[in-house]
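**Q** coordinates only, sequence not included:
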């Protein structure tokens, strides 16, 4: 089953949901701003994305710029910051089994469905 980590207020995230629906794909939705993501879950997502924690951070977010940008954070610290502040997590994230992509651009979702 495909899972999409979704922020309904984000246009790219909404486009990801539409792409899945338009292709007749069944999926689970995790509204990650409402449903807290655990450190373990976030670590698993990073492994499936095969990326470093900083690559999943929305570095243009005001919270990042104001509170974290100038800190030299370890990978573990970055994961904790994202778990504590899910608005900093890039979106949408689509997971299919052991594979995952960040749906930017939206067409990247097609790589794993």
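**A** Perfect, I can see it now. Please read these numbers as outputs of a predicted model, since none were measured by experiment.
**Q** can we go C-alpha only for contacts and neighbour counts from here?
**A** Noted.
**Q** what about the helices in this protein?
**A** 11-22, 39-49, 62-67, 75-84 (DSSP state H).
**Q** Make a markdown table out of those and add mean neighbour count.
**A** Compiled in a markdown table, the helices of the chain are given as follows (neighbours: other CA atoms under 10 Å):
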| stretch | mean neighbour count |
| --- | --- |
| helix 11-22 | 17 |
| helix 39-49 | 16 |
| helix 62-67 | 12 |
| helix 75-84 | 17 |
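**Q** how about those helices in TSV, adding distance to residue 28?
**A** Below are the helices of the chain laid out as TSV (distance: least, CA to CA, whole Å):
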stretch	distance to residue 28
helix 11-22	10
helix 39-49	15
helix 62-67	28
helix 75-84	20
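**Q** and residue 96, which of these is closest to it?
**A** Of all these, it is helix 39-49 that lies closest to residue 96, at 9.2 Å by CA to CA.
**Q** So which elements touch that closest one?
**A** helix 75-84, strand 99-102 (3 or more CA pairs under 8 Å, 6 or more residues apart in numbering; DSSP states H and E).
**Q** Next one for the comparison:
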């Protein structure tokens, strides 16, 4: 089953959800701002994305700029920052089986479906 980590206030996330709906495949919506990630859950997603934790951070978010910008942080500290402040997590994330992509641009979904 496809999983989409979704923020309904985000146009890119809504476009991604519409694309998945049109695919006709079974999917689950996870509203990541409401879902409380554990450190391990977010680490697993990052591993599936095959990226460094900092690559999942929305570095232009006010929370990041005011609290973390220009700080030297370990991968674990970056993940903790996202767990504590889910608004920092880039969206949308689409997971299918053991693969995941950040669906920006939307065409990234095609690499795993």
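**A** Now that the structure is in, tell me what you want to look at. This one's a predicted model, so the numbers in the text were calculated from it and none came from an experiment.
**Q** so what number do they get for TM-score?
**A** The pair, once superposed, lands on a TM-score of 0.98 when counted by TM-score structural alignment, normalised by the length of the first structure; 113 aligned residues with a CA RMSD of 0.6 Å.
**Q** ok, back up a step: of all the helices and strands packed on helix 39-49 of the first structure, which lies closest to residue 21 of the first structure?
**A** Going by CA to CA, the one of these nearest residue 21 of the first structure is strand 99-102, 17.1 Å.
**Q** just to revisit the earlier point, right, and the helices and strands packed on helix 39-49 of the first structure - which one's nearest residue 11 of the first structure?
**A** Across those, closest to residue 11 of the first structure is strand 99-102 (CA to CA), at 13.7 Å.
**Q** Show me what the closest one is packed against.
**A** helix 39-49, strand 93-96.
**Q** Just put those in CSV and tack on distance to residue 26 of the first structure.
**A** Output for these, formatted as CSV (distance: least, CA to CA, whole Å):
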stretch, distance to residue 26 of the first structure
helix 39-49, 20
strand 93-96, 11
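**Q** To residue 24 of the first structure, which of the ones you listed lies closest?
**A** strand 93-96 (14.7 Å).
**Q** Which residues does the closest one contact?
**A** Defining contact as CA atoms under 8 Å, 6 or more residues apart in numbering, one finds that strand 93-96 of the first structure is touched by 1-6, 45, 48, 100-103, 109, 112-113.
**Q** Relative to the second structure, and after superposing, what's the average distance for it?
**A** Strand 93-96 of the first structure: mean distance to aligned residues in the second structure after superposition is 0.4 Å, counting by mean CA distance after the TM-score superposition for the first structure.
**Q** Pull the distance from that strand to the chain's centre.
**A** 8 Å (CA atoms, centre = their mean, to the nearest Å).
**Q** Stretch 25-38 of the first structure too?
**A** 10 Å.
**Q** can you check stretch 77-96 of the second structure too?
**A** 5 Å.
**Q** residues in the first structure aligned with that stretch?
**A** Aligned by TM-score structural alignment, stretch 77-96 of the second structure corresponds to residues 77-96 of the first structure.
**Q** and the end-to-end length of the matching stretch?
**A** End-to-end distance of stretch 77-96 of the first structure (CA to CA, to the nearest Å): 27 Å.
**Q** Stretch 104-113 of the first structure too?
**A** 15 Å.
**Q** May I see the buried residues of it?
**A** By neighbour count with 16 or more other CA atoms under 10 Å, stretch 104-113 of the first structure contains the buried residues 104, 106, 109, 113.
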